[in-house]
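Asks: show me the folded form of this:
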Amino acid sequence: MPGRLHTGVKICGLTEEAGFDACVEHGADWIGFVFFDRSPRCVTPQQAASLASRGVGQAKTVGLFVHPRDEDIARVLEHAALDVLQIYASEERAQQVAQAFGVSVWLSFPVAGAADLPASCPVQKMLIEPRPPKEATRPGGNAQKLDWSMLAGWKPLFPWMLAGGLRVDNVAEAIRITGAPDVDVSSGVESAPGIKDPALIAQFVRNARQADRN
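Replies: This next block holds a predicted model:
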């Protein structure tokens, strides 16, 4: 992967100070907050704003929303000045959100096979992850691992990020197989649902960056 500085790392689902501080200390590029009440990582806009204030200018903040109404997003932005809105919605809805709020929008795009991979990007970035099982209560954050082989040789002309089942012990392999420019982790760096492990955060970032040099 010549020419790129390093793999971008997003740590998602921050709920507490120790985890947030570890993200900043170890150089995560993006720190994510979940605004979806079915998730064990859900935070209030006030909690997100308080955490974000601990690392102003150190990493970009991402808010995750599931089929949000404009008022849902506006209520969060009243308290937390997010850099990115990551949403589960249709491509048309993602474009509407981008136009309404003038903030970078990422579209979460679950796939089951290579035929599902997007041919274009209607917003600033596509987040490629596994399609959730039928019994799942959440569209993402289920610790499912994507079949990375479906991405081998896939070279889209738009920004994208790999998510789903990434951990300290497999992130380097995932980057090597898929060529992912950015990676996203949540449960893979947790000691309990919603509680991040600072040591795992440090190792995950280190292993993702080491993959660039290999």
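
Asks: okay, CA-based contacts and neighbour counts for the rest of this
Replies: Fine.

Asks: please report how far residue 188 lies from residue 113.
Replies: 23 Å (CA to CA, to the nearest Å).

Asks: who's more crowded, these two?
Replies: Neighbours were counted for residue 188 and for residue 113 using other CA atoms under 10 Å; residue 188 has more, 25 against 15.

Asks: let's compare: structure for the following, please.
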Amino acid sequence: MSIRVKICGIRTSDALDAALDAGADLVGLVLFPKSPRNVSLDEAAALAARARDRGGAEVVTLLVDPDDALVDVVAQKIKPDLIQLHGHETPARVEAVRKMSGLRILKAVPVGDADDVAAAFDHLAPDGRAAEMLLFDAKPPADPGSLPGGNGLTFDWRILEAAKGRTPFALAGGLTPENVAAAVALTGAAIVDVSSGVESRPGEKDPECIRRFLTAAKAARP
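Replies: I've put the predicted structure just below:
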């Protein structure tokens, strides 16, 4: 089965169309004011509606430590297929967001070593009450002002060996058209997630880079 590709940080209809035209399986909308890829609720709702009208891709809304009010308005106004939690959410909070929203949850976990990978599975409740899937991402820089993701940083993919065969997972962190095939071959990820790796500058998607990323990812084999 072909790997699935998520193009994250979509801000404009042109970028959305470029991702959909290239065959993206998921498109990500960031609601995090500190990110150069942030969109407003109204913008996100319009982009999500456009994606639904065109069909072919699931809409993912990325939230960072959201409160209940934000979760509720995202579910009601944007109506995404999934919520991606990219903050310090505990397993209990992940479960609460899933119940509150009624949506599937993709939980991003920053990893730097095998212990981080092992601890991440606490977010996957045996009965499926919490996150549906984990997204392994590079740990952000130690700078307290750094973003939780989208930093263009990679990590040692070999630490994901313990996750192979245990559950399907998504991979993010410094992926580009040039390295995505190697990442898939080494990790066996079910989904690859790219943002900065297909941009001409922070927040500005490059249609040609998107096309090359999709081509390379879809041709990759674990």
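
Asks: let me see the TM-score of these two.
Replies: Once the chains are laid over each other, their TM-score by TM-score structural alignment, normalised by the length of the first structure reads 0.92; 209 aligned residues with a CA RMSD of 1.5 Å.

Asks: and for residue 145 of the second structure, the neighbour number?
Replies: 9.

Asks: whoops, residue 71 of the first structure was the one
Replies: For residue 71 of the first structure, using other CA under 10 Å, the count is 9.

Asks: who's in contact with the residue nearest the centre of the second structure?
Replies: Nearest residue to the geometric centre of the second structure (CA atoms, centre = their mean): residue 193, 5.2 Å. Residue 193 of the second structure is in contact with 5-8, 170-173, 175, counting by CA atoms under 8 Å, 6 or more residues apart in numbering.

Asks: got these as TSV, with neighbour count columns?
Replies: Output for the contacts of residue 193 of the second structure, formatted as TSV (neighbours: other CA atoms under 10 Å):
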residue	neighbour count
5	24
6	25
7	29
8	26
170	23
171	28
172	27
173	26
175	23
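
Asks: next step: the residues you listed restricted to strands.
Replies: Of the contacts of residue 193 of the second structure, the ones assigned to strands by DSSP state E are 5-7, 170-171.

Asks: can I get the residues you listed in TSV with distance to residue 39 of the second structure?
Replies: Formatted as TSV, those follow (distance: CA to CA, whole Å):
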residue	distance to residue 39 of the second structure
5	21
6	17
7	15
170	23
171	23
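
Asks: the first structure: helices as residue ranges?
Replies: Ranges of helices in the first structure, per DSSP state H, are 17-25, 45-52, 70-77, 91-101, 171-178, 198-213.

Asks: could you measure from the aligned partner of residue 208 of the first structure in the second structure over to residue 201 of the second structure?
Replies: Matched across to the second structure, residue 208 of the first structure falls on residue 217, judged by TM-score structural alignment. Using CA to CA, one gets 22 Å for the distance from residue 217 of the second structure to residue 201 of the second structure.

Asks: out of those two, which sits in the more crowded spot?
Replies: Higher neighbour count among residue 217 of the second structure and residue 201: residue 217, with 25 against 11, using other CA under 10 Å.

Asks: list the contacts for the more buried one?
Replies: Taking CA under 8 Å, 6+ apart, one finds 3, 5, 177, 180-181, 184, 192 in contact with residue 217 of the second structure.

Asks: what's the farthest-apart pair in those residues?
Replies: Pairwise distances across those peak at 14.3 Å for 3 and 177 (criterion: CA to CA).
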